[in-house]
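K.L.:
one predicted model, sequence on top.
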Amino acid sequence: MKGFPDSGMDGLLLFWVSDHIGFRGTIKNSASDFVVTEIDVHGQLVSDVGADCSQNSCNIECEQEMSHPSLSKRLKKQEQALENIPELQNVDKSNNAKIECSSINQTADSNLSEFASSSPSVEAAERLGDTLDLFLGTTVAEMLEDFAFSAKEHKPAVGQGTEEEATFLLGTFPEKSQRAAIHMAVRRKFPFLKTVTNSAEIQARLDPQYLELCQLVTEEEANGFFCFLDSKDRNSKFTFQPDNNKDHRKAVHHLVSKYFGKLVETKSFSEQGGDGHQGAVITVRFRDKATSGRKRHANDCQSVPATYTAFTLCKVNMETLEAVAYLASELGVMPSDFSYAGIKDKKAVTSQTMIVKNVTMNRLKAKQLSLQSKGLRVYNLRPATQHLRVGQLKGNHFSIVIRNISKHQEDDPAASLTDRVFEAIEKVKEKGFVNYYGPQRFGLGQNVQADQIGLALLKEKLVKAVHLFFTPEEGNDPVNKAKRHFIQTEDVKGTLALMPEYKTRERLVLRALNRYGNNQEGCTRAWFSLPHSMRVLYIHSYCSKIWNKAATFRLETYGLKVVEGDLVTCDNLDWDLSHQNNAQVHIVTTEDLKSNIYSINQVVLPMPGNNIQYPCNKLALWYQEALARDGLKLCKFRIPALQLNIPGCYRRLLAQPQQLVFQWLESKEAPFTEEDCGLVTGESSTRDTLSVSFSLNSSCYATVCLREIMKCSV
C-alpha cells in the first residue's frame, strides 16, 4: 500500500490497496464514453425492468380509476346536488361521468377543460342561469344582471365607494340547498361577482380580488382561474398565458400568493412559443393538505389517492436536476413531484428510475417524443404506489471507455502494457479499493467546493453560504459572468437575467433572493427554496470530506488489518450501510481479534452526524479534533431553519467491484484472459483504447475504482 500525492481531491493523499504499477489514460472524452445504469433493490438493471403498457391497458386505465369507490362517491354527490335543483332534473347525468373520466388523463395546458370536468355539463351550466329565475324571480334576476354588468363597467378600484353602493341583495333563503344552488349559479354566470350569506340572506358584490387580477391578466384568464378555484379539484391545474415579462409574472405570483396562498401555489415554467421565442408560463395547483396531529376523520381516509407513475429516464450530458426541470415543465407539475434514488453524473449517458406524482401513464406517454427532442428518453412506464427514497437502489453498473492508454513515465520501458492492464484489473478484482468519495461529490470548482458551502450551512452562516454558492471560477462563460456580477454588485435581478436557464439551482436561489432580499431571512428562504435532497447534499459533501480524511488517517495508522476499537458490520457484505442503524455496528474487542472473526472488508467508518457511534481507538480523538478545527465542536448536526437533520451513517472502508471485465476496443475477441497476455507484444502503438465494465454498490464511485486500477488521477 502506498500513497499517490497527485490525487486531485483537495490534495488528499490517497492510499492504494494493491501494489501493482497501473497505467495512464483519459475518461469522459464524450458522454458516450461513460455509461451508467442504475441497479434497483432487486438487483436488476433499470433498463431491463418492466415494459411500456400496451395501448389496451392504457385505454382501460380511465375505467379503473373511475371504478374507485371514492371517486364514484364524489360523482354521486354531484348528481345529488343537481337533483336538488328541480330545473336540472332532466340533465343527462351520465355526461358528468364522461367528462370526469376525460379529465383524469388530460394534459396541464387544458385548464379550462379541467374545470369543466369537475362541474356540470355545458347544457347544465346554461340551465344554472335559469336557476336564478327560478329562485330569485325574473325581475330580481334581471336586476342582478343589470347590477353585474353596470358594476363591471365601472370597475371601482379596491377600497373606493361604499359597501352599499357595490352590493345587491338577492333575498332571504332558509334552505341550505337553495342557497348552495344560488351561490353556484351566480358564480358560474358572473365570475366577477362573489356572494355572501348573512343569516340566510344572500348578497352579491363585485369581487375585488377578481378585479385586481383583471388588472394583470385578461378577463378570460381571470374567469378560468376563478373557475379553477371553484372546482376544488386537487388533481387539476391552471396555467396562465405565456408571459415574457418577468416583472409582470412576479406581480401575478404575488397577487395569487397574497389572496390564495393558503389554498394554491404557483410556479413558472419555461416554454417555447410559436414564434420561436423562449417565454414562461405560470402554473397554479392546489397545495397538498397539511397533516396534523389530530385524529383523522373517516372522510379523510376516503379521499382519492395520489397517482404515481414510475419510469426509466435516460439522459445524455445533463444534470439530474436539469432533467427534472425539463420534465416538470413539459408535464406542468412541480419538480418536487419527482423522486429518484440518486443523482447521476452529468457528462455521461445515465439510466435511472424515477417516479412522478399525479401524472398518469397516458399523459407521460404523450410527452415521450417532445422529451426526446430535449435529450431525455422516457420508457418502461409502469404504475407505482409511492415515491422513491434517496439511496433506494442496490448500486450502479458502469461501462467506461478509457482512451489514450499508455504506461506511466517511470515504468520499465520493456514492460508490456497488456501485462500492466491485466495485472491491475486482477489485483483490484481480488482486493478492491479504498472506498473514498469521488471528486464529483465535492464539485469541480477550484475556488469553492460543495463541502465549503456545507460547512457554512452547518455553522448556520447562511449569507456566507450564498456568497460561496455564487463565487465564480476562472473563465468568462455565461455562468461565471452571472456569478461575478452577483459577487461584485449583489444585484439579484440583474444576475437572474444573466444566469442561463439550465442552471436550475442557481435560478431557484436567485428567485428567492429577489423576492425576500439578501439579508439573513432572505438567504434562509433562498436555501429553503432548493429541494431537501439538494440542501442536504451540501452538508453531506462536508461530511464526506471528513470521512475521506478519516479513511486516510485510519490506513496510515493501522494499515489493512482489523484492530481493537474498530467498528465492523456483520450483515450482508453486498449491501450498502447508508440507511442502516447503529444496532448493526459492533466494536471490535480483544477477544474478537484473538478469534480472528472479522476481516478488513467488514470495517466501517462513521459519517459525522447526531446518531452515530465513533470508533474506540485513535480515530475517536481524530474525529473530535477535525470537527473542532472547523468550528463544529458543539455542532448538533441540525439546522432547524432549513429543516435539516443529519443523523450520520456508516461507510465501508473498502469497496469491491463485481463483474469486472475489460477488453481492447480494437479486438473483436472476448475479454482478455491470462493466456491472451503472452500472445501480443508491442501493442501500445496499436491498442490504446480500453473498455472496462463493472458494478458497484450504492454510493461507491467508479472514478475512485479507476484510480485504484490505473494508479493516477482520472
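P.N.:
Perfect, I can see it now. What you see is a predicted model, and the numbers here were worked out from it, not measured in a lab.
K.L.:
drop to CA atoms for contacts and neighbour counts, all remaining ones
P.N.:
Noted.
K.L.:
contacts only, for Thr605.
P.N.:
In this structure residue 605 is Leu, not Thr. Contacts for Leu605 (C-alpha atoms under 8 Å, 6 or more residues apart in numbering) come out as 547, 550-551, 567, 614-615, 650-653.
K.L.:
please repeat the previous calculation with a cut-off of 6 Å.
P.N.:
650-651 (C-alpha atoms under 6 Å, 6 or more residues apart in numbering).
K.L.:
pretty sure it sits in a strand.
P.N.:
Yes: assessed with DSSP: H, G, I helix; E, B strand; the rest coil, Leu605 lies in a strand.
K.L.:
could you check how far it is from Cys227?
P.N.:
57 Å (C-alpha to C-alpha, to the nearest Å).
K.L.:
what of Thr524?
P.N.:
35 Å.
K.L.:
can you check Leu496 too?
P.N.:
The value you get for Leu496 to Cys227, if C-alpha to C-alpha is used, is 33 Å.
K.L.:
can you check Thr167 too?
P.N.:
Relative to Cys227, and taking C-alpha to C-alpha, Thr167 is found at 22 Å.
K.L.:
of Thr524 and Cys227, which one has the most company?
P.N.:
The neighbour comparison of Thr524 against Cys227 (other C-alpha atoms under 10 Å) goes to Thr524, with 25 against 21.
K.L.:
number of residues surrounding the closest residue to that one other than its chain neighbours?
P.N.:
Using C-alpha to C-alpha, 6 or more residues apart in numbering and skipping the chain neighbours, the partner closest in space to Thr524 is Leu462 (6.2 Å). Neighbourhood size, Leu462 [other C-alpha under 10 Å]: 25.
K.L.:
presented hereafter is structure B, for comparison with structure A:
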Amino acid sequence: MLAQTTDTSIASDHQQYWNVDVENFEEINTNLANVITEQQLQSLQQLAHQHHQADSEDSHHQIIIGLVQDKSKRTIIRQSISLLYPNLQTVLQCQNGDKIIIVEPNPNYNQLKILLPEHQVDGLLRFISKVHITKCGHYTIDVHELDKDQRRQLHHRISHLFGKFIESKTIAKVNKNDKTSKNCIIVRYKSRIRNRYYKDKDNNDNPLYLKFILRKRNVETLDAIHKIAKALGCHLSDFSYAGIKDCRAITYQQVTVKNVKPQQMINALQKIKSQEHIQYGNYQFIHTPIRLGQLKGNRFRILLRDIRLQDHDSSLIDIADLHSQIIQSMEEVKKQGFINYFGNQRFGKTISTVNSYDIGLAMLRRDEKMAVELILSTVDEDISDNATMQALKYYHTSGDLVSTLKKIPSYKSRVYLILKALHRYGQNIEGYRKALLNIPHNMRKIYIHSYCSLLWNRLVNYRIEKYGYNVVEGDLVLLGNVDNKPDSTDTDAINQDQLVKLVTKTDLALNKYNIYDVVLPLLGSKTIYPSNTSGSVYKDMLANDGINDSSFVNPMLNIKIKGAYRKILSVPKDVNFSLHILNCQHLHDDCHDCCSNILKNQTCNSRFHFKLEMTLNPGSYATVCLREITNNDAII
C-alpha cells in the first residue's frame, strides 16, 4: 500500500496539472472528496504523479479505498478516478467475502504512451471513460508525425484494449485556411452498438423484440441463428431462445430477435444459402425476450422405419407378436418411465475422437490452449459440409490463418470466430482466451455442461447399481413441483440452495418420497452433494480429473456455473403410438406424410414402421426413451 503522506505542492497544483480536457472539474473533484477521505484523495494525487514520472507501472504501489457498500458511491469513485487520473484504475478484490476497492496504476496507460504523447493518452482514456456513459461523441488523435506502420500499431493497440466497444479510423483532416491536410485518427463508440443504444432509448414504449418460429434440419441451433444474424447484419447477442434443439431432427422452436421487423426477416431469408434447411415465420412483436430455462417441455413426433423383433430370423413377421411387444414396451415406459440419461447429442458426436466434454474439461482446468485446439480438431459428422472439413484440414497442415478464414464458411460460427480471434490477437495465452471469449457465451457454457452431463450419467449408473429404485437415506429430493426446470442450459437462473433437501430416516419412516422425487446434482460451484456414498463417488470423479467446485467459476472466460439438479427418472406424457404398413415409395422425411393401413392379425413380408408422439420434460432425451422402448442401444 502507498504510504499515506501529503505533498502540498502536488495538492496545490492539482487542478492545473490534471485538468486536461476535463469538464466540470470542480464538481467531479467535490463528488470524489465527498465519498473518500482527504488522506485518500491526497494519496491518489501522489500515486498518479509518481506513475506519470515513471517509465513503467509499479505493481507494488496501490491505494486501498476499502469496503464501500453503497453502489452509487462506488460508481462515483470509479468514474471520478478514471476522469481525473486516467493513468490509474479501480479494481474490486474479494477479501473475506467482501469486495474491496483498490486503486492501482492503469496498465493500458504505458502501452499507449509508447506511441502517443502523454496529453493525448490522457485525453483518449478520459474519452473512453465518458463514452461508457454517453455512448456518443468522438475523440481525435493527431498522428501526423506517425508513419503508416506506427498508425497501424496504434489501431491494433486500441482494438486490442477496447475493441469490444470502440472503433478507430484514420482520416485526412483538411485545414480550412491553407487547405493543407494532416492525418488524424478518429476514435468513437462502435456504430452498431451506438445505433442499438439509441434504438433502445427511442423504443421504450414499443415492443423491442420480434418473436418467430424457427424450423431447421441438419443445422445446429447456433449455426442457424448465426446465418440469420449475418443475413440481417445484426449481432448474435440480439437473438434469444429457450434451448438448443437436436441437429439432425426436423425441429421447431420459438426465437426472439431485438429491433428487427418482419420484412427484414423475409428479405434475410433470401440471402441464406441452403434455405431448405432453415425456414421461419409466424411473427409477433413482444416486450420481453425468450430466455434460456423458460422451456416447459418438448413435443416429439417420431417415425421408426422397418422395425422387427430382435430374435426374429425369418423375413416373415407375425404382426400380432410385433404389436403385442410394442404395446408391452410402451405401457412399461408410460407407467415406470426411463432412466433420465443425457443422450449422445449432449456430447457432440463427431468423426474424430474429440467430444464436447473434453473441451469442457479443458476449460475447467484453465487450459484455454487445449480447449481451442480441441474445438479446431473437431469435425462435424455431417459430411455435406465439405468446405469446413477441407478448411480445417488445410489449417492443420499449413497453419495459415488468413487463407483458412477465406476458405471456411462464416456461418460455422464457432470455428470461424475462433480462427478470427487467433488471427487478431495471436496464438498465445491471451489469444486463446480471446478466441474462447469470441464464441457465444451460451456455447462456452454448453461445453462445460457437457462434461457435467457425462459425470451425471456415470453417477446415475452407480446410484442404480448400488441402491436400485429405492429411496435411501442421504438421497437428494426436490422441494416443490419444479419438474426438470433446473435442468436448463442456463443453470445460473435458479437458486439451487432452495430446491433440494437430504432424505432423513424420519422421511423414510413416513414414506414421504418415492424414486420419482430423487435427483442427482449437475456439478457447479454451489452444488449440494448426496450424503450417502453417491456424494463421495462424485467428489472422487472430480478429483481424478484434477478439478473441484471452485473450477466452475472462471472470471477470465466469464463463466459462472452454480449447478443444478436432475431427476434420475423421467416419465413421458401425452403418449400416442401406432404401427403402420408402408411401401418404400410412401416413405417421407416427415412422419406427417406417412400412409398407413389398418393392421390385422396376419403374417406378411411387408415393412413395418412405428409412429410415436409424446411430450418430455425439458432436458430429457427422446433417443434415450426410444432406447428403453426398443431395448436397442443402436438407437442413439
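P.N.:
Here it is on my side, so go on. Not measured: the values here are computed from a predicted model.
K.L.:
what's the TM-score here?
P.N.:
The TM-score (TM-score structural alignment, normalised by the length of the second structure) is 0.63; 442 aligned residues with a C-alpha RMSD of 3.5 Å.
K.L.:
mind checking what the residue nearest to Thr524 of the first structure lines up with in the second structure?
P.N.:
Alignment note (TM-score structural alignment): Leu462 of the first structure maps to Glu368 of the second structure.
K.L.:
in the stretch 101-250 of the first structure, which spans are strands?
P.N.:
Per DSSP state E, counting those that start in this stretch, the stretch 101-250 of the first structure carries strands over the ranges 167-172, 193-198, 201-206, 237-239.
K.L.:
ok, and what's touching the shortest one?
P.N.:
The reference is to strand 237-239 of the first structure. Residues from elsewhere that reach strand 237-239 of the first structure (C-alpha under 6 Å, 6+ apart): 111, 282-285.
K.L.:
the same query, at a cut-off of 8 Å, please.
P.N.:
Outside strand 237-239 of the first structure, the residues touching it (C-alpha under 8 Å, 6+ apart) are 108-112, 114, 224-225, 228, 281-286.
K.L.:
in the second structure, what stretch matches it?
P.N.:
Against the second structure, strand 237-239 of the first structure falls on no residues (TM-score structural alignment).
K.L.:
ok, back up a step: mean neighbour count, the strands of the stretch 101-250 of the first structure: which tops it?
P.N.:
The highest average neighbour count among the strands of the stretch 101-250 of the first structure, using mean count of other C-alpha atoms under 10 Å, belongs to strand 237-239 at a mean of 25.
K.L.:
mind listing what's buried along the lengthiest helix in the second structure?
P.N.:
Counting residues, the longest helix found in the second structure (DSSP state H) is helix 441-467. Buried positions in helix 441-467 of the second structure, judged by neighbour count with 16 or more other C-alpha atoms under 10 Å: 444-457, 459-460, 462-463.
K.L.:
repeat for stretch 395-408 of the first structure
P.N.:
Buried-residue list, stretch 395-408 of the first structure, by 16+ other C-alpha under 10 Å: 395-403, 405-408.
K.L.:
so how far is that stretch off the chain centroid?
P.N.:
30 Å (C-alpha atoms, centre = their mean, to the nearest Å).
K.L.:
look up how far Ala421 of the second structure lies from Asn428 of the second structure.
P.N.:
Taking C-alpha to C-alpha, one finds Asn428 of the second structure at 11 Å from Ala421 of the second structure.
K.L.:
who's more crowded, those two?
P.N.:
Higher neighbour count among Asn428 of the second structure and Ala421: Ala421, with 20 against 12, using other C-alpha under 10 Å.
K.L.:
ok, back up a step: is it possible to mark the buried ones in the contacts of strand 237-239 of the first structure?
P.N.:
Judged by 16+ other C-alpha under 10 Å, buried ones among those: 108-109, 111-112, 114, 224-225, 228, 281-286.
K.L.:
quick one: which of the buried residues of stretch 395-408 of the first structure sit in strands?
P.N.:
Among these, the residues falling in strands (DSSP state E) are 395-403, 405-406.
K.L.:
tabulate these (CSV), appending distance to Pro208 of the first structure.
P.N.:
Shown next, in CSV, are these (distance: C-alpha to C-alpha, whole Å):
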residue, distance to Pro208 of the first structure
Gly395, 56
Asn396, 56
His397, 59
Phe398, 60
Ser399, 62
Ile400, 62
Val401, 64
Ile402, 66
Arg403, 67
Ile405, 72
Ser406, 75
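K.L.:
the first structure: matching residues for stretch 415-429 of the second structure?
P.N.:
Using TM-score structural alignment, the residues of the first structure aligned to stretch 415-429 of the second structure are 506-520.
K.L.:
buried sites along the matching stretch?
P.N.:
Going by 16+ other C-alpha under 10 Å, stretch 506-520 of the first structure has these buried residues: 506-514, 516-518.
K.L.:
swap in stretch 329-348 of the first structure?
P.N.:
For stretch 329-348 of the first structure, by 16+ other C-alpha under 10 Å, it's 329-335, 338-342, 344-348.
K.L.:
check stretch 146-155 of the first structure too.
P.N.:
Those would be 147-148, 151-152, 155, for stretch 146-155 of the first structure by 16+ other C-alpha under 10 Å.
K.L.:
ok, now stretch 335-344 of the second structure?
P.N.:
Under 16+ other C-alpha under 10 Å, the buried positions of stretch 335-344 of the second structure are 337-343.
K.L.:
what residue in the second structure is paired with Gly604 of the first structure?
P.N.:
Rather than Gly, residue 604 of the first structure is Val. By TM-score structural alignment, Val604 of the first structure lines up with Val519.
K.L.:
wait, I meant Arg363 of the first structure
P.N.:
Match for Arg363 of the first structure (TM-score structural alignment): Gln264.
K.L.:
quick check: chain neighbours aside, which residue is closest to its match?
P.N.:
Leu232 (6.9 Å).
K.L.:
residues contacting that neighbour?
P.N.:
Residues near Leu232 of the second structure by C-alpha under 8 Å, 6+ apart: 264-265, 268.
K.L.:
start and end residues in the first structure for stretch 287-300 of the second structure, please.
P.N.:
Going by TM-score structural alignment: stretch 287-300 of the second structure matches residues 385-398.
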